[in-house]
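**Student:** Quick check, what structure comes out for this input:
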Amino acid sequence: MTSTAAVGTDYDRLYIGGEWVPPVEPGIGSSVAVHSPTTELQIGRIPMAGKADADRAVRAASAAFPDWMATPLEERLAALERISAALYARMPALTELITHDLGMPHDLCALTQVAMPAETFAITARMAREFPFQERLAQSIVWREPVGVVGAITPWNFPLAEIASKAAAALAVGCTVVVKPSDLVPLAAFALAEVIDECGLPPGVFNLVSGRGEAGEAIICHPDLDMVSFTGSDGVGRRVAELAAGGVKRVSLELGGKSANLLFPDADFEKAVPDGIFKAFLNSGQVCSALSRLVVPRERLTEVEELARTTIADCPVGDPFDPASKLGPLASAGQRDRVLRYVHSGLYEGARLVVGGPDRPAGLDRGHFVAPTVFSDVRPEMTIAREEIFGPVLAILPYDSEEEGIAIAMDTSYGLAASVWTADTDRALGLARRFRVGQVEINGGVFDPLAPFGGYRQSGYGRAGGKFGLEPFVEIKSLLVAPEGQP
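**Tutor:** Below is the predicted model:
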């Protein structure tokens, strides 16, 4: 397979109140073109909503909320299971669509960008059946009720999975949803809206409004909106929280990261370094929890560098439809240019280039490709060691003592993820308690869809995943029951 032709997916309508409707107040231009990051050819169009469309979507969700909240739990969860089955049934077409739109290699895209969100709807239904919606205390009853109308503002790096994570949990507990996807990689959101429409959810329960910041801000500020769930950059996250504060709305933020991968001298370096590079460069490094700082003993630095070279030599970058490609392009020209600025920053500040660099990968004369890049002898104060790059750039930071290594690993304003490799599991568990992050991998731990995911500090607040992903979308009500025999 090759990605030489456009997929021709054009949308000119929004999904509001159970219907596909044209924008009544278009945003900047009536629509925007969507381009493949691999070929740079147009592959579709989407409409651009304005404030009036955001208002219409939130009002539709608000009108649908009382009935959806009152719908029996099993009926809501059956709807989620229908959506899951429908996504699995469309897996080949959705994989092709997202591969064109995002640029992730096809086979990996099928697993992480389609199968994972399809399974999210099924897992959420299973978790909701076990969720304590009602709890009896000594003299009271605690009810967990849906928070209300949720605005889900989602990023481009996992265009279907992030919507699934938010929408499945919100719908399961009885909330209604207005989704505003990124306009950069938007086509999967429209495909999901088509699936939901076919699965027969009541009108207004799920709504899709595409657009840029104007549409998102109108959703956040709407008086009928009860909660905002946002995933994206920390800068935009601060703006979301600021706007939501005006209406005292609940906010859940999953923001950036600069996650450390700390290797102790007794670690299995033959396993740890390739595993760390895979997790740093997954989705071409466009992952908020990417292990982008590799912290290693100085005496093992040469060995680590050679393992990095060997691993990257086995990870060719190229057309995501070519089975040989392990890394695809970045999602846009703007993202490519941003990453290259960080590569130049690393060179300017004196980091030593191990592999990669600012030059376009050989044989790729079009597309937003960046060579997978590794810097060594990186100092903690360097820009590439402190700021989230969101691309295939790994910083190796050497340490001279274990306490120094721990201090380097913990020296970040973010708090999303970390990784520890050591033969001493008890030491790893003790260190995991010291990390102020939401997720710690030990000796190559892998993603668990039932585990909570979210951050500390500049990485945000709120959790997704399993039963923990339901909690942000419920309010807690106490019923104080008079003792028997008293009025």
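
**Student:** going forward, measure contacts between C-alpha atoms and count neighbours the same way
**Tutor:** OK.

**Student:** tell me how far stretch 454-466 is from the chain's mean position?
**Tutor:** Relative to its chain's centre, stretch 454-466 lies at 11 Å (Cα atoms, centre = their mean, to the nearest Å).

**Student:** Second input sequence below; structure requested for side-by-side comparison:
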Amino acid sequence: MINYDKLYIGGRWTEPAKTELLEVRSPHDRSLVGLAAEATAPDVDRAVAAAREAFDEGPWPLMTPAERQEVVTRFRDLYAERAEEIADLTTAENGSARWFTGWTASALSQQTDAFLRAAAAMKWEEEMDRTDETAGRVLVRREPVGVVAAVIPWNAPHQSALVKMVPALLAGCTVVLKSSPENALVTLLLGEIFTEAGVPEGVVSVLPADRETSEYLISHPGIDKIAFTGSTRAGQTIASIAGRQLKRVSLELGGKSAAIVREDADLDALVEGLKFLSFANNAEACVAHTRILVHRSRYDEAVAKLKDLIESLTVGDPFAADTFIGPMVRADQQQRVRSYIETGIREGARLVTGGPEVPEGLEGGYYVKPTLFADVDNSMRIAQEEIFGPVLVVIPFDDDDQAVRIANDSPYGLGGGVWTADETRALEIARRIRTGTFSVNGAPFSLDAPFGGFKNSGIGREFGAVGLTQYIEYKTIAV
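**Tutor:** Got it, this is the predicted structure:
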């Protein structure tokens, strides 16, 4: 059993204000994975004070960009050495299938490399070309935004953490990471790697905590910038707090992404692509393609193939080699997904496969059946609201214009895609969809490219050079 009985505050392992340890249990069988310290308001005060001092008085913001890059490079290498351990612990804590956590832990080195490339190419101070004869010399500096509160969800703990922490650190910021209780163990493990990498004292804190403590952190006067990944509802609360206090904020929120399947689509390629685009990480993913819009001429064929796909996915012990979908992370999340399935039935959608029952033999964990609905109207709740579980809805359309209207008829705008043999038409459609990311025939995204959403899917962007600029203030100096 793993035991983290101290919090990582300002680079030091520190006794928490709350003496009772948090029990972290497996969503597969409720067995005890480990015990962890849980942060409360006094711990937040200490972490913010350490971060504030490290930013205002410490060496980190004053180091050269190259020196900070050297430390982050060491962190990347040390992280890679522990990737298998991290993948195992993530699977144990949140139930993500081991194939997924293994892939994610390995891919995070590539994510960090993209930020390192962006930092190396960034012009941290430059003199502008003189075009105004009345002006003197003008220097433009890119400086760190300050103390960052990074608040992350449970579904992809290290990806969500490092996509904020790495660019913040490269920019010269100090960071207080607030993780969910479900991932207390694997996020506290990050403290060990940051220490070994040589991050100076005060620069990084890791605080597993509940929502009340999270709100205390983001409201803290010592915080300059909030970087959040999570639900749209929580993002709205954070945005309102940031607005009142004029804090910088970036929000990566929910989604209800649409995959448009034109009449000339390769349905076998579609099904293979949606296996990962729709169901990776137990379908507990904001960017999952969960609305499948199919041209009416291919509708029945597509529904049949999607049914075969879903029924082929092995659900069970997330450590098993053949498991594709593990349990939902908590009992309330399991009940949320099951209730949406019941809602779809009441709304009149056709249940093709799956259903609200717990899979047979898996009653001891938080499992749900992967479910497919057909004959769905886009106005139904199961087509408009983010379910955050393995539930797909299939909606027919008659032409490209109607498909675009349906895809855009959503409060969200995070992802989506089109499947077609006609690249020209694909790009025409892609340019009309109001989302931050969009793929043609399931093409993978570059980690150097910006990621984020339109509408209720968020504010700001992550990844690469654009993600790095989210942690930068611009200063103009006239000489």
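
**Student:** Would you map the strands across the stretch 351-479 of the second structure?
**Tutor:** All strands of the stretch 351-479 of the second structure, identified by DSSP state E, counting those that start in this stretch, fall at 371-374, 391-397, 412-413, 416-419, 439-440, 454-455, 458-459, 472-478.

**Student:** Ok, which of these comes nearest residue 68 of the second structure?
**Tutor:** strand 472-478 (14.7 Å; Cα to Cα).

**Student:** The closest one - contacts with which helices or strands?
**Tutor:** On a contact count with 3 or more Cα pairs under 8 Å, 6 or more residues apart in numbering; DSSP states H and E, strand 472-478 of the second structure meets strand 138-144.

**Student:** Which of the residues in the strand it packs on are classified as buried?
**Tutor:** In terms of neighbour count (16 or more other Cα atoms under 10 Å), strand 138-144 of the second structure has its buried residues at 140-144.

**Student:** quick check: angle from it to strand 472-478?
**Tutor:** Relative orientation of strand 138-144 of the second structure versus strand 472-478 (axes from the mean of the first three to the mean of the last three Cα atoms, to 10 degrees): 160 degrees.

**Student:** average gap between strand 138-144 of the second structure and the first structure?
**Tutor:** Superposed on the first structure, strand 138-144 of the second structure shows a mean distance to its aligned partners of 1.0 Å (mean Cα distance after the TM-score superposition for the first structure).

**Student:** Nearest the geometric middle of the second structure, what residue?
**Tutor:** residue 160 (4.7 Å; Cα atoms, centre = their mean).

**Student:** Surely that one and residue 229 touch.
**Tutor:** Yes: with contact defined as Cα atoms under 8 Å, residue 160 of the second structure reaches residue 229; the gap is 6.9 Å.

**Student:** Are there residues contacting both of those two? Which ones?
**Tutor:** Common contact partners of residue 160 of the second structure and residue 229 (Cα atoms under 8 Å, 6 or more residues apart in numbering): 152-153.

**Student:** helix/strand/coil for residue 206 of the second structure?
**Tutor:** Per DSSP: H, G, I helix; E, B strand; the rest coil, the secondary structure class of residue 206 of the second structure is strand.

**Student:** What residue in the first structure is paired with it?
**Tutor:** Using TM-score structural alignment, the partner of residue 206 of the second structure in the first structure is residue 208.
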